[in-house]
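no letters, just coordinates:
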């Protein structure tokens, strides 16, 4: 067996932390290396333990998961962050995704799926279903002040302006929650070509996951 995926569990509820530790430590390829009860402790634990994946509660007293995620993701070689949430925390999840989280896990997710989500995040892949993308995009483009929305829209359009037409088509497919095979079929190109365009999108847009591409496209069209 190869080296185990190192996990940091962050939640203000001790019972939730205990439950997540049981789930993670029950898998032969995963291990909890530390726990934290708030955002400040999470940042310190990342610096000390250098985990591969952080399971980060979105809503905590004191420093929340969004602020902690933003700081953690600025570190050299940062861990992947998965947000722990309930379906009443869309705005917090959006903030964490914008800060660089790879996706989210509902707190009532079955244990086997939580373990699989950790493995997926450790591999650098987003943990979001197309349905989840649609839900979060709806929250991102919901009612807000006209001036604020215009500012967000113009900033997003400026970032997308440097893309080629094909890159923009791939970005729009990502924003619809499509996987690489679906995008390839739509555009009549190979999956490897879609992957290459996606890599270009990461570099040109200064993002590190597909969810942030989707949010940028939707912001530009909002």
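Looks like it arrived, so ask away. Computed from a predicted model, the values in this text were never measured in an experiment.

rest of the way, CA atoms for contacts and neighbours
OK.

what number of residues lie near residue 67?
17 (other Cα atoms under 10 Å).

quick check: closest non-adjacent residue to it.
Nearest residue to residue 67, sequence neighbours excluded (Cα to Cα, 6 or more residues apart in numbering): residue 39, at 7.3 Å.

next: residue 154.
Spatially, and ignoring its direct neighbours in sequence, residue 154 is nearest to residue 220 (6.7 Å; Cα to Cα, 6+ apart).

try this one next to it:
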């Protein structure tokens, strides 16, 4: 729900409800993966479905908030938190199940948490808007996780692993590159604000 202004929208609205639902789906998603325990059975498919529905609510609540003027301060804070909880839990669970290297999960999580903290640090100088690269990063991360979650080895064999690994590698590269880009923008934002303190 990325929008720069907050109107008089009530706190209890459909967009915020969907965001909260997405947060509540995270423990369900984790439980389903734990219940499946790497067997790629019914619980795995239910976990995939839960992840897909949660990702869809991310798009839906943003569209509703913008089109119906339902943007609130709560939504601005809760929406990115919900996204990071979902993506982060999926990465951690895939690594815990031995399906994704831990170092990949750690690199992505360090980047996500680091950039989030960086935004709070530089907010006194200005707001760092989400870049196209950042949005692309989210799309590729989501696709990579979805491919890892899908139990495709039954039909594709080792090809399923290679396809997932290639997409995850692309997600990792974009994640790191966009992270560096945000750091550069933060430095430039701070420098500009200090050089022109009355211009903000």
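Yep, that arrived. Keep in mind it's a predicted model, so treat the numbers as computed, not measured.

tell me how the two chains score on TM-score.
The TM-score (TM-score structural alignment, normalised by the length of structure 2) is 0.29; 96 aligned residues with a Cα RMSD of 5.3 Å.

right, and the residue nearest to residue 154 of structure 1 touches residue 153 too?
Yes - using Cα atoms under 8 Å, residue 220 of structure 1 makes contact with residue 153 at a distance of 4.5 Å.

longest helix of structure 2?
helix 158-195 (DSSP state H).

tell me what it is packed against?
helix 102-122, helix 132-149, helix 153-156 (3 or more Cα pairs under 8 Å, 6 or more residues apart in numbering; DSSP states H and E).

returning to that earlier point: ok, the residue nearest to residue 67 of structure 1 to residue 181 of structure 1 distance?
According to Cα to Cα, to the nearest Å, residue 39 of structure 1 and residue 181 of structure 1 sit 38 Å apart.

more crowded one of those two?
residue 39 (28 against 15).

is it true that the more buried one touches residue 72?
No - between residue 39 of structure 1 and residue 72 there is no contact under Cα under 8 Å: 9.8 Å.

quick check: closest non-adjacent residue to residue 84 of structure 2.
Nearest non-adjacent residue to residue 84 of structure 2, counting by Cα to Cα, 6+ apart: residue 112, 7.6 Å away.

count the residues that sit near the one you found.
The burial count for residue 112 of structure 2: 18, using other Cα under 10 Å.

residue 203 of structure 1 now?
Per other Cα under 10 Å, the neighbour tally for residue 203 of structure 1 reads 11.

try residue 161 of structure 2
Neighbours around residue 161 of structure 2, by other Cα under 10 Å: 17.

my guess is it contacts residue 154. True?
No - here residue 161 of structure 2 does not reach residue 154: they are 11.1 Å apart, not a contact under Cα under 8 Å.

OK, contacts around residue 172 of structure 1?
Shown in contact with residue 172 of structure 1 (Cα atoms under 8 Å, 6 or more residues apart in numbering): 214, 217.

next structured bit after the helix or strand containing it?
Taking DSSP states H and E as the definition, residue 172 of structure 1 sits inside helix 165-175. Once the chain leaves helix 165-175 of structure 1, the next helix or strand it forms, by DSSP H and E, is helix 180-187.

next, the angle helix 165-175 makes with that following helix.
If you take axes from the mean of the first three to the mean of the last three Cα atoms, to 10 degrees, helix 180-187 of structure 1 sits at 130 degrees to helix 165-175.
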